[in-house]
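Novice: coords please:
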Amino acid sequence: MAKPRQKPSGKWEIALRHPALPGGRKYFSFDSEQEAVEYAQQWKLMKGAGLQPPVALTQPPGPASSVRLVRVLGEWSESGFAAPTQIGTLKKLSQEVGSVKLAEADYTWLTGYLRQLKVDKNLSPTSIKQRIQALGRAIDEYLRHHPGLQLASPVRLLPRGYSRYSDAEAKLVVAKGQQPKVNVERDRRLQPDEEEKIVRVLSGYERPDRPRGLQLKGGNALLTLYLLLVNSGLRLKEAYTLRRHQVDMDRKVMRVQCSKQWRGAVSWRDVPMRPEVHAALADYLATRPMLPQAWLFPFMEEEGVKGEKTVSQRLSFRFRLAFEYMGIEGLHAHDLRHEATCRWLELKDARGLWLFRLEELNKIMGWKPGSVMAQRYASFRAEDLTARLWEAAVAPAAPAGVA
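Specialist: Purely as a prediction, here's the structure:
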């Protein structure tokens, strides 16, 4: 494998060979030596697998004045480095700005495009950020492969908060009869009576005024899935893709495949079972003998399932129906992970001390060391904090001289 060399500009350059490349060799520039080495390793794997390089790399680039964003976006989409979740966004970008020339895509043009996304399309800040980030990565990648182009990515000049609506933009949106979009932070907690209602309806309860209850496909599978989610913090996909051998009832541990990994990487984590989870799984498995490789839940084998996306949509819909059936408003399936996080954080031992450290919670939830996700997911009920405050206030004071 070729070794990268540092250029006088400080960039790192590496030459990669392939018969399909012009002259059989092409130079690539990177900001660091590590990036150059990693790209070369991935290139080597592509060659070993018999994969051809993207067509755009085998053709000499035209002048900057003639290159359009549709080509820039296409090269990034075909590079193999764009995240799978970004492909749909790249297609939307190609339709919206593909005809724009790269040389004309300056900061002035970009701010105009941002206003179009807000005022004309009325997109949420998250949707705007997804488009701009994808555009920025595509332009950066193109400029890395064509260092001779004296251009800079306008995306890197945007200030923080560019995706939020300014006062002027908000007025324009309101004038059109719409409302400026804002990102909604989820901090929905379950109330004690809501927990009881959910368990009842997933156990087959029918309301007197609505005698036709929910169709609980798979018997108590949905109830068990709910108890698993709300008491463990597993993501929905991590839970319904469990296989029987991943659930060790003796050790009271679940071997979970993490569903959020970079570029399809596979990693696992061990999640301890709370007593509530162990009891629910014991009842569930008592009536369902299954082989070690069998799916723990039947949702992946239902009729019409075309993949995990179908299962996620179906289960989210079923949970929403169950919540609405019992008059529970504003609760989503993913809120159960927020609830579970708070339950882990609130656990205490017999001495009244916190049971888990933050580092241990990160392991349980599948977050990286030092992650701040626990703080983002934490949503403590004011009434619980008030109860603890008043318990401490009315507790008898220790006698004088007693430590």
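
Novice: from here on, contacts and neighbour counts on C-alpha atoms
Specialist: OK.

Novice: got the buried residues for the helix or strand that contains Ala36?
Specialist: Taking DSSP states H and E as the definition, Ala36 sits inside helix 33-48. Residues Glu33, Ala36, Val37, Tyr39, Ala40, Trp43, Lys44 are the ones in helix 33-48 that count as buried (16 or more other Cα atoms under 10 Å).

Novice: from Gln6, how far out is the first one?
Specialist: So the one you mean is Glu33. Plainly put, Glu33 is 8 Å away from Gln6 if you go by Cα to Cα, to the nearest Å.

Novice: follow-up on the earlier one: gap between the helix holding Ala36 and the chain center?
Specialist: Mean C-alpha position of helix 33-48 versus that of the full chain (Cα atoms, centre = their mean, to the nearest Å) differs by 26 Å.

Novice: for the helix or strand following that helix, which residues meet the burial criterion?
Specialist: Sequence order places helix 69-78 as the next helix or strand after helix 33-48, per DSSP H and E. Buried residues in helix 69-78, counted by 16+ other Cα under 10 Å: Leu69, Val70, Arg71, Val72, Leu73, Gly74, Glu75, Trp76, Ser77.

Novice: one more: stretch 192-208?
Specialist: By 16+ other Cα under 10 Å, the buried positions in stretch 192-208 come out as Glu194, Lys197, Ile198, Val199, Val201, Leu202, Ser203, Tyr205, Glu206.

Novice: what helices or strands is the helix or strand hosting the third one leaning on?
Specialist: Under the criterion DSSP H and E, the helix or strand holding Ile198 is helix 192-202. With contacts defined as 3 or more Cα pairs under 8 Å, 6 or more residues apart in numbering; DSSP states H and E, the packing partners of helix 192-202 are helix 221-232, helix 308-325.

Novice: one more, for comparison:
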Amino acid sequence: MLDAGIVPDELIAQRDAFISIDEAIRAYLTSHSLVTSEIALLGRLMDRWKKEPLTLVNYQWAESWIRSMKRVDNMAPSTIRHYVGALARCFDWVVTSGSTLLPVNPLRLLPKRYATYNAEDGAVVKTQNKLVKVDVCRDRRLSVDEESAVRRILAGHKPEGRQRALTLHYAPAIAFLFELAIESAMRMREMYTLTLDQVDTGRRTIFLDKTKNGSKRQVPMTSIAIGAFESYVARVQSGDLAMQGFTFASGMVFPWWHGSKNTEPDAIRDLNLRNVTLQLSRQYARIFDAAACVNLTFHDLRHEATSRLFEKTSLSDLQIAKITGHTDPRVLMRYANLRGSELARMLW
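Specialist: Okay, the predicted model is just below:
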């Protein structure tokens, strides 16, 4: 009856605040505090299923959607998992709210590796002259020589084979961000949005109150990170010309992001953040290229810093996860071989 546009009398009396998929998503967004990335994902899904009844949502619907993401949208498995995870959490809330229209969340019934392309998916994709997407697991490490080469470029030395040094705007900030990345395992956005009151050198910690996965965490500062921070602060406070007039008057640690205003729409804020991330990624790509660090990205520094935590400390996996902000223990399993190598050196 619902599919035919007829709402039975018994449902009218106990009608939920939503009867369609987009209404359910909108209600979920309104009643929950979500991270920016999840809001964006659900916003796209809300546009995709306008006015589609919740009664259509079953296991066959879930399989059809995933098939479409592979064969039509040609998404990477990791992207598919992000979309499914976001909507699954929304549907969990719908089910637990007692909705009569969605008694079971079919997304929780999907088998393992549901996002991986099977042979049939691959055949369909290839007929469209597209590539079968696979998850890319980066394991790029920063060698000692490469690290030294990057520092030389950041210090203003001329790259080998070039006529002049790179022009780096806010060079002290660029150099400090690099040091902080390999010492803390923080994400780029977590760093360039820092305020001074988040950094406590007395307690040797940086407090992150809003992260990618929505959780708060305290990041311990190594002695190298503290030294780099204090040196950077001294240069800014001394009016270093390389900082182009930037001061700490706004309370921000770095010069690229000035915070968001309370009246600023989330969409505008997210766009500005993405632009800063893109700008910095390009800047470091130039630096790494000048230092002859082939195929190195800024995000690889987070992998490098996490690897060093496993190699140089006796911290447990859980303790390291609290530092890095990884919520899925399976992600940290990539680093298990590093600790195994260190343990092997202790054997007779």
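
Novice: now the TM-score, please.
Specialist: The TM-score (TM-score structural alignment, normalised by the length of the second structure) is 0.74; 317 aligned residues with a Cα RMSD of 3.8 Å.

Novice: what stretch of the second structure does the helix holding Ala36 of the first structure fall on?
Specialist: Counting by TM-score structural alignment, helix 33-48 of the first structure falls onto no part of the second structure.

Novice: from the contact counts, what lies against that helix?
Specialist: If you count contacts as 3+ Cα pairs under 8 Å, 6+ apart, helix 33-48 of the first structure packs onto strand 12-17, strand 25-30.

Novice: out of those, which is closest to Leu110 of the first structure?
Specialist: strand 25-30 (24.9 Å; Cα to Cα).

Novice: for that closest one, packing partners?
Specialist: strand 12-17, helix 33-48, helix 125-145.

Novice: now the angle from that strand to helix 33-48?
Specialist: Per axes from the mean of the first three to the mean of the last three Cα atoms, to 10 degrees, the angle that strand 25-30 of the first structure makes with helix 33-48 is 140 degrees.

Novice: same question for strand 25-30 of the first structure: list its buried residues.
Specialist: Phe28, Ser29, Phe30.

Novice: from Ile139 of the first structure, how far out is the second one?
Specialist: Counting by Cα to Cα, the separation of Ser29 of the first structure from Ile139 of the first structure is 14 Å.

Novice: then the last one?
Specialist: Taking Cα to Cα as the measure, Phe30 of the first structure falls 14 Å from Ile139 of the first structure.

Novice: and if you look at Asp120 of the first structure?
Specialist: To Ile139 of the first structure, Asp120 of the first structure is 24 Å away according to Cα to Cα.

Novice: more neighbours: these two, which one.
Specialist: Ranked by neighbour count (other Cα atoms under 10 Å), Asp120 of the first structure and Ile139 place Ile139 first, with 22 against 13.

Novice: these two touch, right, that one and Pro154?
Specialist: No. Using Cα atoms under 8 Å as the test, Ile139 of the first structure is too far from Pro154 to be in contact (9.0 Å).

Novice: coming back round to it: got TSV for the buried residues of strand 25-30 of the first structure, with distance to Ala374 of the first structure too?
Specialist: Formatted as TSV, the entries for those read as follows, by distance: Cα to Cα, whole Å:
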residue	distance to Ala374 of the first structure
Phe28	40
Ser29	38
Phe30	34
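
Novice: from these, which single one is nearest Glu329 of the first structure?
Specialist: Nearest to Glu329 of the first structure among those, with distances taken as Cα to Cα, is Phe30, at 50.3 Å.

Novice: relative to Asp22 of the second structure, how far out is Leu102 of the second structure?
Specialist: Applying Cα to Cα, the value for Leu102 of the second structure to Asp22 of the second structure is 14 Å.

Novice: can you find the partner of Cys342 of the first structure in the second structure?
Specialist: That one, Cys342 of the first structure, aligns with Ser307 by TM-score structural alignment.

Novice: could you measure from the counterpart of Gln128 of the second structure in the first structure over to Asp120 of the first structure?
Specialist: Superposed on the first structure with TM-score structural alignment, Gln128 of the second structure falls opposite Lys176. Using Cα to Cα, Lys176 of the first structure is found at 9 Å from Asp120 of the first structure.

Novice: just Gln179 of the first structure next, same as before
Specialist: Relative to Asp120 of the first structure, and taking Cα to Cα, Gln179 of the first structure is found at 12 Å.

Novice: overlap in contacts of the two?
Specialist: Residues touching both Gln179 of the first structure and Asp120 by Cα atoms under 8 Å, 6 or more residues apart in numbering: Val173.

Novice: in contact with Leu172 of the first structure, which residues?
Specialist: Leu172 of the first structure is in contact with Val119, counting by Cα under 8 Å, 6+ apart.

Novice: how close does whatever helix or strand it lives in sit to the second structure?
Specialist: For Leu172 of the first structure, the host element (DSSP H and E) is helix 167-175. Compared with the second structure after fitting, helix 167-175 of the first structure deviates on average by 1.4 Å (mean Cα distance after the TM-score superposition for the first structure).

Novice: distance from the chain centre to that helix, please.
Specialist: Using Cα atoms, centre = their mean, the offset of helix 167-175 of the first structure from its chain centre is 31 Å.

Novice: what do you get for stretch 283-301 of the first structure?
Specialist: Counting by Cα atoms, centre = their mean, stretch 283-301 of the first structure comes out at 27 Å from the chain centroid.

Novice: cool, stretch 274-291 of the second structure as well?
Specialist: Distance, stretch centre to chain centre, for stretch 274-291 of the second structure: 17 Å (Cα atoms, centre = their mean).

Novice: residues in contact with that stretch?
Specialist: Counting by Cα under 8 Å, 6+ apart, 146, 149-150, 153-154, 159-160, 166, 188-189, 256-257, 294, 296-298 sit against stretch 274-291 of the second structure.

Novice: just give me the closest of those to Ala40 of the second structure.
Specialist: Nearest to Ala40 of the second structure among the contacts of stretch 274-291 of the second structure: Arg189, at 16.6 Å, using Cα to Cα.

Novice: just give me the neighbour total for that closest one.
Specialist: 16.

Novice: just tell me what it corresponds to in the first structure.
Specialist: Using TM-score structural alignment, Arg189 of the second structure sits opposite Lys237 in the first structure.
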